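S.K.: I would like the atomic coordinates for the input below:
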Amino acid sequence: MTSLHQVAPNILVALDRRVPLVPNIGIISGTKAILVVDVGLGRENGKRVYQAALRIANGRRIYLTTTHFHPEHSFGASAFPRASLIMNAAQLDELQAKGPAYLELFRKIGPAAQSALVDTVPAETAVVYRHRHIIDLGGTVVELREVPAHTRGDQVIFVPESRVLFTGDLAETRFFPVLVDKDSNGSRWIDVLGQLIALRPAVIVPGHGEVTDRQLLDDVREMLIWMRAEVDRAVEKCLPTETMVAEIVAAARRRYPGWDNGQYLSYDVLSFRNDALAKNGESGSGPGSDNRK
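M.R.: Down below sits the predicted model:
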């Protein structure tokens, strides 16, 4: 686990440094307990995070929560004691439905991921909530909110006192959003970002990329609104799918230079295309109907 940086009183973050398959990991402290946010890829990474949490907790209770089920965020959770994991119900459902397939998928990414996922199994969840959950760590109150968009089970973690918001992959600094499969929805994502903006957070800890301010939420939302409009225009013109994808992907790269995750732009276009076709009473087909990572 990399060195920890203080982003607000009682809140530390281990930064991902834009390393692939590494999330930002947070530790929120109160007088009675600490809450770890996201845990890394695989059991060995989870052990490193847990050891760091033990040092910081210094005898206080340790809780863990994960922003969504994707392996680099949640598959180290089994290194934590059984009684510590808090998860929203939709995320748990998605983990149970898709976890084994994603475990195999990520093992095929490369030797480093394969090694990290040796002996990895999903963790057992101690507390399951629906929609919203409050944790009092002792003088520090944390709010968990279920806000599906990038996945079926996204949740955000908000600390009202310091107005720090952990967004998971709903907002990543200079990364294109990823509409990964049929449970991702760009229009819902736009609405969710509007809800998060309404919280008026001061500090944003993204799933990946640098810690920043709430302008990130506006930037990601604007990008998704722009892409939806471009796709809607292309669908109205009856552009062939291949032409639509090529033109909008190229335009996105010009409009947002320096943003990473460009390899997923075609999936984003196809997802919005399928949504537009569904609104017109047509069915989507091809890779955009299931844009699994």
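S.K.: only C-alpha atoms from now on, for both contacts and neighbour counts.
M.R.: Will do.
S.K.: show me where the protein has strands.
M.R.: 4-8, 11-14, 25-29, 33-37, 61-65, 85-88, 127-129, 132-136, 141-146, 155-159, 164-168, 203-206 (DSSP state E).
S.K.: so which elements touch the last one?
M.R.: So that's strand 203-206. Counting by 3 or more Cα pairs under 8 Å, 6 or more residues apart in numbering; DSSP states H and E, the packing neighbours recorded for strand 203-206 are strand 164-168.
S.K.: the strand it packs on packs against which elements?
M.R.: Using 3+ Cα pairs under 8 Å, 6+ apart, strand 164-168 sits against strand 155-159, strand 203-206.
S.K.: looking at these, which is closest to Leu95?
M.R.: Closest approach to Leu95 among the helices and strands packed on strand 164-168 (Cα to Cα): strand 155-159, 13.2 Å.
S.K.: just give me the longest helix of this protein.
M.R.: Longest helix of the chain, by residue count under DSSP state H: helix 215-236.
S.K.: quick one more, to check against the first:
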Amino acid sequence: MPELPEVETILRQLERLIKGRKIKEVQVAVPRILYHLSPADFKKRLRGAVFTSFSRRGKFLLCHMNEGELVMLIHFRMTGSLLYGTPSAISKAHTRISFWLDNDKLLCYNDMRKLGKIELIKGELVDNFHELKSLGPDPLSPDFSPQLLYNILQGSRRQVKELLLDQHKIAGLGNIYASEVLFDCGIHPQKKAHSLSPEEVGGLHRSILKILHLAIESRGCSIANYVDLAGESGAFQELRNVYQREGEPCYRCGELICRIKQQQRSTYLCPRCQQ
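M.R.: Take a look at the predicted model:
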């Protein structure tokens, strides 16, 4: 699933390549991608719309159109992606929705498993949209301070890794980056969130920002099928310390990386470095 760094990478590419472009035509191959919209209504509302800006809330991408009057909300889920280019250059094996632009290029929403969702929202209603309203703070927002993180952790008796994955508590972190963050700051994933000291929370806060910025600089992580707007893979998978490295030696201490299960998900850690 595209996590915060992957969505941020796509957002920055859209700002550079798509901003100011007008939608000439829309083709919907898989209607179930649309959330509470018929293909006919979706096409009607988007023909002639102009991309004016882009933003992100956690793992959600917001495409603002017509000076903010209309917002197209994209949740990529497990295998969603956006591709941009000439019609002949874009792989259409899993294209579900196509946007023909006024420069004769295509912006395609591809999704192998067809689990992603696209919603159209009036601009003034975005802040009250149910899926966005329930999100926790974004780690890259100015409001995400060590004190805010401490307050979130102190209010929970859950294991810290489980809390980091809860989008209602902190928006944008997924399994890959939560594992890498906890290794970076030396915290065991099963440690109770409320038991972390102020010093540990400060280290966790620094590691969240460090790992996310490093992943954005690397254009995301392509362990599975993530590609950017140009169809190119990210590079963060080359920088992993623990994720999917079970049985391999820790780069810090040489202890073998192990895997445990938390909420039916695999967590990777170094049993020596993370206490």
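S.K.: once they're superposed, tell me the TM-score.
M.R.: The TM-score (TM-score structural alignment, normalised by the length of the second structure) is 0.24; 117 aligned residues with a Cα RMSD of 6.3 Å.
S.K.: deepest-packed of the helices and strands packed on strand 164-168 of the first structure, please.
M.R.: strand 203-206 (a mean of 25; mean count of other Cα atoms under 10 Å).
S.K.: hang on, the earlier thing: could I get the strands of the first structure as a markdown table with distance to Leu217 of the first structure?
M.R.: Conversion of the strands of the first structure to a markdown table gives the following (distance: least, Cα to Cα, whole Å):
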| stretch | distance to Leu217 of the first structure |
| --- | --- |
| strand 4-8 | 18 |
| strand 11-14 | 19 |
| strand 25-29 | 19 |
| strand 33-37 | 19 |
| strand 61-65 | 22 |
| strand 85-88 | 22 |
| strand 127-129 | 25 |
| strand 132-136 | 20 |
| strand 141-146 | 16 |
| strand 155-159 | 13 |
| strand 164-168 | 9 |
| strand 203-206 | 8 |
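S.K.: how about those, which one is nearest Lys279 of the first structure?
M.R.: Per Cα to Cα, nearest to Lys279 of the first structure of those: strand 141-146, 25.4 Å.
S.K.: for Arg228 of the first structure, find the nearest of the strands of the first structure.
M.R.: Proximity to Arg228 of the first structure, assessed across the strands of the first structure by Cα to Cα, is greatest for strand 164-168 (21.6 Å).
S.K.: quick revisit: now do the longest helix of the first structure against strand 164-168, angle only.
M.R.: 40 degrees (axes from the mean of the first three to the mean of the last three Cα atoms, to 10 degrees).
S.K.: could you list every helix and strand in contact with helix 215-236 of the first structure?
M.R.: Under the contact criterion of 3+ Cα pairs under 8 Å, 6+ apart, helix 215-236 of the first structure touches helix 186-198, helix 241-255, helix 265-279.
S.K.: in it, what counts as buried?
M.R.: By neighbour count on 16 or more other Cα atoms under 10 Å, the buried set for helix 215-236 of the first structure is 216-218, 220-221, 223-224, 227-228, 230-232, 234-235.
S.K.: the inter-axis angle of it versus helix 186-198?
M.R.: For helix 215-236 of the first structure against helix 186-198, the angle by the same axes, to 10 degrees is 160 degrees.
S.K.: coming back round to it: can I get the helices and strands packed on strand 164-168 of the first structure in TSV including distance to Thr241 of the first structure?
M.R.: Below are these laid out as TSV (distance: least, Cα to Cα, whole Å):
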stretch	distance to Thr241 of the first structure
strand 155-159	33
strand 203-206	32
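S.K.: figure out which of the ones you listed is closest to Ala250 of the first structure.
M.R.: When those are compared by Cα to Cα, strand 203-206 sits nearest Ala250 of the first structure, at 25.4 Å.
S.K.: shouldn't Val36 of the first structure be in contact with Val13?
M.R.: No. Judged on Cα atoms under 8 Å, Val36 of the first structure makes no contact with Val13 at a distance of 9.6 Å.
S.K.: which neighbours do those two share?
M.R.: Shared contacts of Val36 of the first structure and Val13 (Cα atoms under 8 Å, 6 or more residues apart in numbering): Ile25, Gly26, Ile27.
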